[in-house]
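>>> no FASTA, just this:
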């Protein structure tokens, strides 16, 4: 599945949430999609939470 296909799928889910449940529910669905994306990246080893924490605290990484 390409990135464009995944983007269309996420867009369709958000559109259905907006139509079925309203704007704020769509925002909640979008937040859960982002959390799921982040968890997936961590589990795949593509996102290091320690470096994210360091960046948020203003520490530089090399």
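Good, I have the coordinates. Please read all numbers here as calculations on a predicted model, not as lab measurements.
>>> Please make it C-alpha for all contacts and neighbour counts, starting now.
Fine.
>>> centroid residue for this structure?
The central residue of the chain, meaning the one whose C-alpha is nearest the mean C-alpha position (Cα atoms, centre = their mean), is residue 34 at 1.9 Å.
>>> contact partners of whichever strand or helix holds that residue?
Per DSSP states H and E, residue 34 falls inside helix 23-44. The contact list for helix 23-44 (Cα atoms under 8 Å, 6 or more residues apart in numbering) reads 10, 14-15, 17-18, 47-49.
>>> ok, second structure coming up, stack it against the first:
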């Protein structure tokens, strides 16, 4: 799936959640989608949690 199609699908899901469940349903859906995306990238091996932690704590720069 291309990034454009993925973004459109995510936008459609968030729009539906906002219409059906209101603001808090929208936020919960966005949070769960973000969590799922992080876990998916980790499972594919495209995300290193140690590197992210080190960058957030200032041990290593992102540049």
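Received the coordinates, thanks. As the structure is a prediction and not an experimental result, all values here were calculated from the model.
>>> Superposed, how do the two chains score by TM?
TM-score for the superposed chains, counting by TM-score structural alignment, normalised by the length of the first structure: 0.92, backed by 62 aligned residues with a Cα RMSD of 1.3 Å.
>>> Show me the two of the contacts of helix 23-44 of the first structure that sit farthest apart.
Across the contacts of helix 23-44 of the first structure, the longest distance by Cα to Cα is 32.5 Å; it joins 18 and 48.
>>> Of those two, give the one with the bigger neighbour count.
More crowded of residue 18 of the first structure and residue 48, by other Cα atoms under 10 Å: residue 18, with 16 against 11.
>>> any idea which element the more buried one lies in?
Under the assignment given by DSSP H and E, the secondary-structure element containing residue 18 of the first structure is helix 3-21.
>>> Any buried residues in that helix, and which?
14, 17-18 (16 or more other Cα atoms under 10 Å).
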